[in-house]
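Enquirer: Fold the stuff below for me.
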Amino acid sequence: MADATHILRVSPVIPVVTIDDPRHAVRVARALADGGVRIIELTLRTDSALESLKLIAGEVPEILLGAGTVLAPGQADAAVDAGAQFLVSPGVTPALLGHMLTLEVPILPGVATVGEVMAVLEQGLQAMKFFPAGPAGGPAYVAAIGAPIPHVQFCPTGGISPASAPDYLRLPNVSCVGGSWLTPRNAIENGDWKLITGLAQQAAALGVSP
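Expert: Take a look at the predicted model:
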């Protein structure tokens, strides 16, 4: 149950979303789903994030709901209790990884070095978040990891744009990318759900072969 390989196949782009006002949560999730992106990583970067998680879990069942920026075991527990269907961490420590492995949801631990990849692999996981993708070395770095460790699949996140996403997605060890560009803060604040749906449609199209 812990391995998240199947999560990485849901969409070519996993939206990494921060919502300040829970009143926007359901509308954001529905706008993404309307655009063909039926997955969301809602970050735990705000005090109201768990409330937003609960609202999406209860009102938008068609979207696969994940909690991101999981930094501690207690956060992981609270996110699952709020309705998160998978968990994403920006990095891993032995304590955090060990605790997340006890939970009944898939997990996507963050890695940035070959040693971290190997440590997570030792725990039986083959799906990982590569973060921060741009500063850590970009597509060339991810491709280089694939030479000695070809069976790990990555979701690179951090510094990725619509222009750079295809450079990652063409790699055999990349199943999807994470991106915050699908839900611009001003679009959320202004209630511009059509813009978010349009960006989701463009992101979904990245997975369509020419």
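Enquirer: use CA for all of it now, contacts and neighbours both
Expert: OK.
Enquirer: all strands in this structure, in order from the N-terminus.
Expert: All strands of the chain, identified by DSSP state E, fall at 13-17, 39-43, 64-68, 86-88, 107-108, 110-111, 127-130, 153-156, 177-179.
Enquirer: Can you tell me which helices and strands the second one packs against?
Expert: Right, strand 39-43. Identification of packing neighbours for strand 39-43 by 3 or more C-alpha pairs under 8 Å, 6 or more residues apart in numbering; DSSP states H and E yields strand 13-17, helix 25-34, helix 49-59, strand 64-68.
Enquirer: what's the spacing between that strand and its chain's center?
Expert: Computed by C-alpha atoms, centre = their mean, to the nearest Å, the chain-centroid distance of strand 39-43 equals 6 Å.
Enquirer: relative orientation of it and strand 64-68 in degrees?
Expert: Angular relation of strand 39-43 and strand 64-68 on a 0 to 180 degree scale: 30 degrees, by axes from the mean of the first three to the mean of the last three C-alpha atoms, to 10 degrees.
Enquirer: Can you name the residues in contact with strand 39-43?
Expert: Taking C-alpha atoms under 8 Å, 6 or more residues apart in numbering as the criterion, the residues outside strand 39-43 that touch it are 10-11, 14-19, 29, 32-33, 49, 53, 63-70, 88.
Enquirer: now do 6 Å
Expert: Defining contact as C-alpha atoms under 6 Å, 6 or more residues apart in numbering, one finds that strand 39-43 is touched by 14, 15, 16, 17, 18, 63, 64, 65, 66, 67, 68, 69.
Enquirer: Any idea which of the helices and strands packed on strand 39-43 gets closest to residue 191?
Expert: In this view, those are compared for proximity to residue 191 by C-alpha to C-alpha, and helix 25-34 is the closest at 8.3 Å.
Enquirer: centre of the chain versus that closest one, how much separation?
Expert: For helix 25-34 - counting by C-alpha atoms, centre = their mean - the centre lies 16 Å from the chain centre.
Enquirer: which of the residues in it are buried?
Expert: Buried positions in helix 25-34, judged by neighbour count with 16 or more other C-alpha atoms under 10 Å: 25, 26, 27, 28, 29, 30, 31, 32, 33, 34.
Enquirer: Which of those sits closest to residue 160?
Expert: Here the nearest of these to residue 160, counting by C-alpha to C-alpha, is residue 32; it sits at 18.2 Å.
Enquirer: Here is the second sequence; please produce its structure so I can put it next to the first one:
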Amino acid sequence: MTTPSTSLLERLSNVPVIPVLEYHSVEEALHVSEALVSGGLPWLEITLRTPVALEAIRAVAKALPQAVVGAGTVLNAGQLHAVRDAGAQFAVSPGLTQTLADGARDAGVSLLPGVATASEAMFALENGFTFLKFFPAEAAGGVPMLKSLYGPLAQLKFCPTGGIDAAKAPTYLALPNVVCVGGSWVVPKDAVAGKDWARIRSLAQEAAKLKA
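Expert: Okay, here's the model as predicted:
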């Protein structure tokens, strides 16, 4: 049976890093996204933390058909419908509620829900989610926590996000229950401010070489 997360998991192959993005203009979104995709990171999580987020999702999805555009910081069912209509192919949430789980089914959106504890992971599993965001990764126990979860919940796969950088990513990716990691280190704020798209592309190329 296809669950709300298996379809997402099946599509995510050979992509070790999902950039977590906070765009402040459509122009910025297009330049940064193009640099990331051309650097080998086609999966993009555009967070709903700025007023232009939905417009950015729509613009990037249209301009870069080779990208797999997703929406992050999704908190309710209404946002699931909004990001789907904007062109997002998946959604990421910091946590999971019953309303959000039901909303993902109704909207037909692949949802990557966040969990931080065994109980939250079990709740997600009860709702058919087997691919989860472990968030906030470093604050919630990091690699030792994921190792501990593997024993009783080996059927679950994770995308740890929160406090992960280029140095920490390989340790996470070496875990048997980790598919990929989420992070913003590939898009440094000073590179965006300086419009140094080549630097972002280079960081994406380095991240794309990491392998779970």
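Enquirer: circling back to that earlier point, would you mind giving the helices and strands packed on strand 39-43 of the first structure as CSV with distance to residue 145 of the first structure added?
Expert: Shown next, in CSV, are those (distance: least, C-alpha to C-alpha, whole Å):
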stretch, distance to residue 145 of the first structure
strand 13-17, 21
helix 25-34, 32
helix 49-59, 34
strand 64-68, 24
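Enquirer: and for the lengthiest helix in the first structure, what span of the second structure is it aligned with?
Expert: Here the longest helix in the first structure is taken by residue count, with DSSP state H as the criterion, and it is helix 193-205. Residues 197-209 of the second structure are where helix 193-205 of the first structure lands when matched by TM-score structural alignment.
Enquirer: Need the residues that contact the matching stretch.
Expert: Contacts to stretch 197-209 of the second structure, defined as C-alpha under 6 Å, 6+ apart, come from residues 35, 36, 39, 40, 186, 187.
Enquirer: ok, now stretch 178-185 of the second structure?
Expert: Counting by C-alpha under 6 Å, 6+ apart, stretch 178-185 of the second structure makes contact with 16, 17, 18, 19, 20, 157, 158, 159, 160, 161, 164, 165, all of which sit outside it.
Enquirer: so what's residue 44 of the second structure closest to, chain neighbours aside?
Expert: If the residues on either side of it in the chain are set aside, residue 44 of the second structure comes closest to residue 69, at 5.1 Å by C-alpha to C-alpha, 6 or more residues apart in numbering.
Enquirer: Show me which pair in the contacts of strand 39-43 of the first structure is furthest apart.
Expert: Within those, two members stand farthest from each other by C-alpha to C-alpha: 63 and 69, at 18.9 Å.
Enquirer: re the thing from before, JSON lines for the contacts of stretch 178-185 of the second structure, including neighbour count and distance to residue 135 of the second structure?
Expert: As requested, the contacts of stretch 178-185 of the second structure are arranged in JSON lines below (neighbours: other C-alpha atoms under 10 Å; distance: C-alpha to C-alpha, whole Å):
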{"residue": "16", "neighbour count": "24", "distance to residue 135 of the second structure": "17"}
{"residue": "17", "neighbour count": "31", "distance to residue 135 of the second structure": "15"}
{"residue": "18", "neighbour count": "25", "distance to residue 135 of the second structure": "14"}
{"residue": "19", "neighbour count": "24", "distance to residue 135 of the second structure": "15"}
{"residue": "20", "neighbour count": "24", "distance to residue 135 of the second structure": "13"}
{"residue": "157", "neighbour count": "24", "distance to residue 135 of the second structure": "13"}
{"residue": "158", "neighbour count": "26", "distance to residue 135 of the second structure": "10"}
{"residue": "159", "neighbour count": "24", "distance to residue 135 of the second structure": "9"}
{"residue": "160", "neighbour count": "30", "distance to residue 135 of the second structure": "6"}
{"residue": "161", "neighbour count": "26", "distance to residue 135 of the second structure": "5"}
{"residue": "164", "neighbour count": "20", "distance to residue 135 of the second structure": "11"}
{"residue": "165", "neighbour count": "16", "distance to residue 135 of the second structure": "14"}
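Enquirer: export those to a markdown table and tack on distance to residue 143 of the second structure?
Expert: Written out in a markdown table, the entries for the contacts of stretch 178-185 of the second structure read as follows (distance: C-alpha to C-alpha, whole Å):
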| residue | distance to residue 143 of the second structure |
| --- | --- |
| 16 | 16 |
| 17 | 16 |
| 18 | 18 |
| 19 | 19 |
| 20 | 20 |
| 157 | 13 |
| 158 | 11 |
| 159 | 12 |
| 160 | 9 |
| 161 | 11 |
| 164 | 11 |
| 165 | 13 |
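Enquirer: right, and out of the residues you listed, which lies closest to residue 133 of the second structure?
Expert: The shortest separation between residue 133 of the second structure and any of the contacts of stretch 178-185 of the second structure is 4.7 Å, and it belongs to residue 159 (by C-alpha to C-alpha).
Enquirer: Next one: the aligned residue in the first structure for the closest one from residue 57 of the first structure, what distance?
Expert: Following TM-score structural alignment, the counterpart assigned to residue 159 of the second structure within the first structure is residue 155. Here the criterion is C-alpha to C-alpha, to the nearest Å. By it, residue 155 of the first structure lies 23 Å from residue 57 of the first structure.
Enquirer: rewinding a little: need the contacts of strand 39-43 of the first structure in CSV with distance to residue 128 of the first structure, can you?
Expert: Conversion of the contacts of strand 39-43 of the first structure to CSV gives the following (distance: C-alpha to C-alpha, whole Å):
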residue, distance to residue 128 of the first structure
14, 13
15, 16
16, 15
17, 18
18, 21
63, 21
64, 17
65, 17
66, 14
67, 15
68, 13
69, 14
